[in-house]
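Just need the structure, nothing else, for what follows:
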Amino acid sequence: MKHRVLLTLVYSSGLRVSEAVQLKLQDVDPERGTIHIRQAKGRKDRYTLLSRTAYQLLEQYIRKERPGKWLFPGGTEGRPLTTRSVQHVFEKARQKAEIRKPATVHTLRHSFATHLLEAGTDIRYFKSC
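Just a heads-up that it's a prediction; the model follows:
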């Protein structure tokens, strides 16, 4: 479930894999529908979207797994999941889904932007995401 939630957030919020693995519970604000990304690219903080659907899935994961410091803990105590682990999980999911086109976790970030544009969202609205 952890991997499904993580990949869902990457796609639905346009996260970089490095941002997703660094998330903490306090970074998620369901009332405002946002995720606070701390020290993103360029060492800048930013906010991105949190969909209701993604939050509902996240909420189930939190109730079931009760993560500690990191929203997505890794195999080493007190450390988050590694970006390499996420890339490996994504590759396995891509193969299981029999997707033959080349794709990476970062492809999900591009898909987020593409789908917002296709839905008619003004690019200025999510350019900072």
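
rest of the way, CA atoms for contacts and neighbours
OK.

could you say what helices and strands the strand or helix carrying Thr107 packs with?
Using DSSP states H and E, Thr107 sits within helix 105-118. Helix 105-118 is packed against helix 2-13, helix 83-96, with contacts defined by 3 or more CA pairs under 8 Å, 6 or more residues apart in numbering; DSSP states H and E.

compare with the first, here's sequence two:
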Amino acid sequence: MSLRLLFIQYSATSLAKIIKVAARNAKILKVVTPHMLRHSFATHLLEAGTDLRTIQTLLGHNSLETTQMYTYAATSSLRDIKNPLDSL
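Got it, this is the predicted structure:
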């Protein structure tokens, strides 16, 4: 299989329909949109320690400032980080 076959382009409408059917099949009652999946993808990458430049490339953003929008969601997990000095 060539690498070109992995990058099939879908219209926004087709992609939304595919996601809607997949959510229904998974018995997800909440509305799921392509943007929600894109946002979740970026947020999870950021929380896993992926650098912003890599996320910028993966999302196809021209500007790093656009990618930085995703950092606000990831900062909520910072509250859960324990300071190792607190256990001394």
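
TM-score of the superposition?
Here the TM-score for the pair of chains, by TM-score structural alignment, normalised by the length of the second structure, is 0.49; 56 aligned residues with a CA RMSD of 2.6 Å.

if we can go back for a sec, going toward the C-terminus from the helix holding Thr107 of the first structure, what's the next helix or strand?
Next along from helix 105-118 of the first structure, by DSSP H and E: helix 123-126.

quick one: buried residues of that following helix?
Across helix 123-126 of the first structure, burial judged by 16 or more other CA atoms under 10 Å covers Phe126.

Just name whatever secondary elements it is in contact with.
Packing partners of helix 123-126 of the first structure (3+ CA pairs under 8 Å, 6+ apart): none among the helices and strands.

What lies in contact with it?
Applying CA atoms under 8 Å, 6 or more residues apart in numbering, the contact partners of helix 123-126 of the first structure are 48, 113, 117.

what do you get if the cut-off is 10 Å, keeping everything else the same?
14, 47-49, 112-114, 116-117 (CA atoms under 10 Å, 6 or more residues apart in numbering).

Count the neighbours of Ala23 of the second structure for me.
16 (other CA atoms under 10 Å).

Any figure for the gap between it and Thr67 of the second structure?
Ala23 of the second structure sits 26 Å away from Thr67 of the second structure, going by CA to CA, to the nearest Å.

Could you do Leu58 of the second structure as well?
For Leu58 of the second structure relative to Thr67 of the second structure (CA to CA), the value is 10 Å.
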